[in-house]
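# no sequence for this one, just the structure:
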């Protein structure tokens, strides 16, 4: 294979493998929640899903968005990779465990529906699962940065299958908390297996590879990490808080209907995110190819989205009927709206990934701040009038408005000529 073709091939290969991972994860996740919906009562599903959402939110905040930082800098870290990743794990675990403990202390005030987490044994399990999930998220970025996306598939498959087995076993002995416990146990097993591979094989091999002269050798700076973290907080707040808001405003039954319809529709967002991650990695390895890579991502992912959106919109009731007739009746409208909103989200994800690759962090923060604030505000406004479908409508409107603006202002994020960023600018490179 010629050197000129390598970035293009890696871009598509990594993106396709991560997309396949998203599909497998979504299918196994749908199977998991379908079984949980049949083995546990609706209220238990709603409460446990909201607890899992809180866990994911806290882990997302606690991992300091180091996933994207490692995606950007692991490809060119060489012999520094082991130390870089180890420091990221330590920082994420400590901060995430602290946040989980504070959440349990404040749960009567901020989310009364989750007070069952304050039981000592379950609370300890929640803190452990939250810290483990932070590592789980980070290691996906590490594997992708190392161009080992196939291990992302295996890791997530092991985690998903483990959850399914455990949720069935725990339905016999822990009817009210088995869903959350299945996540905690499966997480510990999955991260132990994956990090055994990383530290024993992947890191030494990456350290021995010669540096590519086309790669960007820069290192993460505090300015880059902080700006990327602020941007990620907007996205986390806009996504992970939604099930908790629905639970508190509409009750556990509507939270269950919302959660599973949102899960099915959001699988298309994961497709966008997978291609965006591949874009970041390949831009680090060959920055000059970024404009071409952005256009390939838009074309390629757009075709996949078209097929996925048509299927989900046409078969929304059938998809949700897997979980039960009530889920199909209450969640089909939301599923269609979320699926449609994935199209404009592709433009947003491509722009965000390009900004990370170029270290244009002010633009990145601005994009995510606007889209997330607008989506959350519209969702809250429409929730009372339209029920859970109002969240889908709010997201569709917000994504479309921001994507249209980004398409109009493409020079802000899509380079039309080579640009160089000063290595001492802290990563805060704004538009010229």
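Ah, there it is. Just so you know, these numbers come straight off a predicted model, no measurement behind them. Residues are numbered from 1 along each chain as shown.

# switch to C-alpha atoms for all contacts and neighbour counts from now on
Will do.

# quick one: contacts of stretch 233-252?
By C-alpha atoms under 8 Å, 6 or more residues apart in numbering, the residues outside stretch 233-252 that reach it are 42-43, 45-47, 49-50, 53-54, 56-57, 60-61, 111-113, 254-255, 258-259, 368-369, 372-373, 375-376, 388.

# list the contacts for residue 168?
35-36, 39.

# From residue 41, how far off is it?
14 Å (C-alpha to C-alpha, to the nearest Å).

# try residue 404
43 Å.

# next one: residue 144
Relative to residue 41, and taking C-alpha to C-alpha, residue 144 is found at 38 Å.

# So these two - more neighbours on which side?
residue 144 (28 against 13; other C-alpha atoms under 10 Å).

# before we move on, which element is the more buried one in?
Here residue 144, judged by DSSP states H and E, is contained in helix 120-145.

# what comes up buried for that helix?
Neighbour-count burial for helix 120-145, counted by 16 or more other C-alpha atoms under 10 Å, picks out 123-145.

# same thing with stretch 285-294?
So stretch 285-294, judged by 16+ other C-alpha under 10 Å, has buried residues 285-291, 293-294.

# Among those residues, which are located in helices?
Residues of those located in helices (DSSP state H): 285, 290-291, 293-294.

# Take those and lay them out in CSV including distance to residue 250.
Converted to CSV, those look like this (distance: C-alpha to C-alpha, whole Å):
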residue, distance to residue 250
285, 48
290, 45
291, 45
293, 43
294, 41
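
# what's the closest of the residues you listed to residue 397?
Comparing those against residue 397 with C-alpha to C-alpha places residue 294 closest, at 23.8 Å.

# re earlier: out of the contacts of residue 168, give me the one that has the most neighbours.
Highest neighbour count within those, by other C-alpha under 10 Å: residue 36, with 21 neighbours.

# give me the element it is part of.
Using DSSP H and E, the element containing residue 36 is helix 6-39.

# now the angle from that helix to helix 120-145?
On the basis of axes from the mean of the first three to the mean of the last three C-alpha atoms, to 10 degrees, helix 6-39 is oriented at 160 degrees to helix 120-145.

# packing partners for helix 6-39?
Judged by 3 or more C-alpha pairs under 8 Å, 6 or more residues apart in numbering; DSSP states H and E, helix 6-39 is in contact with helix 149-173, helix 252-285.

# Buried residues in it, which are they?
Within helix 6-39, the residues that qualify as buried are 7-8, 10-26, 28-37, 39, counting by 16+ other C-alpha under 10 Å.

# just how off-centre is stretch 276-283 within its chain?
Distance of stretch 276-283 from the chain centroid (C-alpha atoms, centre = their mean, to the nearest Å) equals 15 Å.

# Use this one as the comparison:
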């Protein structure tokens, strides 16, 4: 089995991407477990809400540069490689800083649940956290573009371990409050990103030199990525990032803390198909012959055992945080587990269509699922509670899977 994975580029890089996400999620789980046990819910709620908003801002403003890296970096000369990476990081992080500043100033005016952003420190925390997320995401895609999942794995493990250690040190020293959660979350991101830029990227692409020269020549390709990949990414990842924000807006930060923990727990399932989809797309851009059936087999083999574990033992896992988290999030977790299958179908199909250059088809499918999920979430949350977000996610992904099946039948009948 291990020899097969080592020889198969798709399987190897899928496993490494999943291991990166799983390792980060596992250490992240310990991070939030420590936070839940050492800090008051009043501190955790605003921190999770700010991190959720940062994820939305990063997703909206990264300009689709990550998939542009996967599409353009393979086979490029070192000078062009340096220019593409430099421009992508500069433009993506710059746009994120601007959008997060606007969001930090505007959100407190839209509702009392965003009062934690009402001063300069809250806005500054949002900007730094969002930019750190964008930089981390884009650097991950540089490694994926080169089918170097091991670099991504080591980077993310160092990042997640740094967050956990920083939080442990701060709480052991007697510090508390939402600021502690945010500092421990963001400071290691900045440090690991700096190390990646200075040390890891030159090893990945010998001779590469990052800088600001030539960035202007990359405006047109980034604009093309914005119109193509970025719109697809926004529609695909939008619900993932927006659901915690909608829960905060409709039910408040404390309800979001219960939702966030269940959502984070279910992420061990939702990480599989995106990881395989990214590796699948990278294989295609590197001109490797890779079939959709083989990618689907990797997803099914990896998803099954954790899905059964979470469905039947999810409440016990949530109980590690507290009995309150288990009581509030147990049903939600079961709903999210059921959504993993249609989610896998749609992620792989979008990767397949993207590799074929069928961007409009990808966008239509993702918009259908996003619109369904977010609309139902907004309508159902006040009356149903946090389970509404899970139900809406399940319905949205199922609608997408049905649309794929109908499209496939029509294509065969044509």
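It's in. Remember, it's a predicted structure, so these values are computed and weren't measured experimentally.

# Mind checking the TM-score on these two?
The TM-score (TM-score structural alignment, normalised by the length of structure 2) is 0.89; 397 aligned residues with a C-alpha RMSD of 2.5 Å.

# For the aligned residue in structure 2 for residue 356 of structure 1, give its distance to residue 120 of structure 2.
By TM-score structural alignment, residue 356 of structure 1 lines up with residue 354 in structure 2. Distance of residue 354 of structure 2 to residue 120 of structure 2, given as C-alpha to C-alpha: 41 Å.

# and what of residue 81 of structure 2?
According to C-alpha to C-alpha, residue 81 of structure 2 stands 38 Å off from residue 120 of structure 2.

# Could you do residue 222 of structure 2 as well?
For residue 222 of structure 2, the distance to residue 120 of structure 2 - C-alpha to C-alpha - is 31 Å.

# Same check on residue 39 of structure 2?
23 Å.

# Who are the contact partners of the residue opposite residue 321 of structure 1 in structure 2 once aligned?
Matched to structure 2 by TM-score structural alignment, residue 321 of structure 1 sits across from residue 319. Shown in contact with residue 319 of structure 2 (C-alpha under 8 Å, 6+ apart): 325-326.

# nearest spatial neighbour of residue 365 of structure 2, skipping sequence neighbours?
Once flanking residues are discounted, residue 365 of structure 2 sits nearest to residue 400: 6.4 Å by C-alpha to C-alpha, 6 or more residues apart in numbering.

# Any idea how many residues pack against the one you found?
By other C-alpha under 10 Å, 25 other residues sit near residue 400 of structure 2.

# What is the equivalent residue in structure 1 for it?
Alignment note (TM-score structural alignment): residue 400 of structure 2 maps to residue 402 of structure 1.

# Show me what whichever strand or helix holds its match packs onto, helices and strands only.
Element membership for residue 402 of structure 1 (DSSP H and E) is helix 389-408. Helix 389-408 of structure 1 is packed against helix 325-358, helix 361-386, with contacts defined by 3+ C-alpha pairs under 8 Å, 6+ apart.

# rerun that using 10 Å as the cut-off
helix 252-285, helix 325-358, helix 361-386 (3 or more C-alpha pairs under 10 Å, 6 or more residues apart in numbering; DSSP states H and E).

# Nearest approach to residue 303 of structure 1 belongs to which of those?
helix 325-358 (10.1 Å).

# Off-centre distance for the closest one?
12 Å.

# And stretch 105-120 of structure 1, by the same measure?
25 Å.

# Buried residues of that stretch, list them for me.
Residues 107, 111, 113-118 are the ones in stretch 105-120 of structure 1 that count as buried (16+ other C-alpha under 10 Å).

# Can I get the buried residues of stretch 285-294 of structure 1 in a markdown table including distance to residue 331 of structure 1?
As requested, these are exported to a markdown table (distance: C-alpha to C-alpha, whole Å):
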| residue | distance to residue 331 of structure 1 |
| --- | --- |
| 285 | 43 |
| 286 | 44 |
| 287 | 43 |
| 288 | 45 |
| 289 | 42 |
| 290 | 39 |
| 291 | 39 |
| 293 | 36 |
| 294 | 34 |
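
# which one of these is nearest residue 179 of structure 1?
Residue 179 of structure 1 lies nearest to residue 294 out of these, by C-alpha to C-alpha, at 39.4 Å.

# surely that closest one meets residue 355?
No. Using C-alpha atoms under 10 Å, residue 294 of structure 1 makes no contact with residue 355, being 11.0 Å away.

# Across to structure 2, which of the contacts of residue 168 of structure 1 hold up?
For the contacts of residue 168 of structure 1, the aligned pairs still in contact in structure 2 (both residues aligned by TM-score structural alignment, their matches' C-alpha atoms under 8 Å) are residue 35.

# what about residue 304 of structure 2, which helix or strand?
Going by DSSP H and E, residue 304 of structure 2 is in helix 292-318.

# Flag every buried residue along that helix.
For helix 292-318 of structure 2, burial by neighbour count (16+ other C-alpha under 10 Å) applies to 295-296, 298-299, 303, 307, 310-311, 314-318.

# same for the helix holding residue 144 of structure 1, what does it pack against?
For helix 120-145 of structure 1, the packing partners by 3+ C-alpha pairs under 10 Å, 6+ apart are helix 6-39, helix 42-62, helix 66-73, helix 81-110, helix 149-173, helix 178-197, helix 252-285.

# what's the spacing between residue 185 of structure 2 and residue 165 of structure 2?
Taken as C-alpha to C-alpha, the span from residue 185 of structure 2 to residue 165 of structure 2 is 10 Å.

# Could you tell me which residues touch both of those two?
Here residue 185 of structure 2 and residue 165 have residue 31 as joint contacts, going by C-alpha atoms under 10 Å, 6 or more residues apart in numbering.

# These two: who's more crowded?
Neighbours were counted for residue 185 of structure 2 and for residue 165 using other C-alpha under 10 Å; residue 185 has more, 24 against 14.

# Now check structure 1 for the residue matching that one.
In structure 1, the residue matched to residue 185 of structure 2 (TM-score structural alignment) is residue 183.

# Let me see the contact set for that match.
Here residue 183 of structure 1 is in contact with 52, 125-126, 129-130, 132-133, 159-160, 162-164, 166-167 (criterion: C-alpha under 10 Å, 6+ apart).
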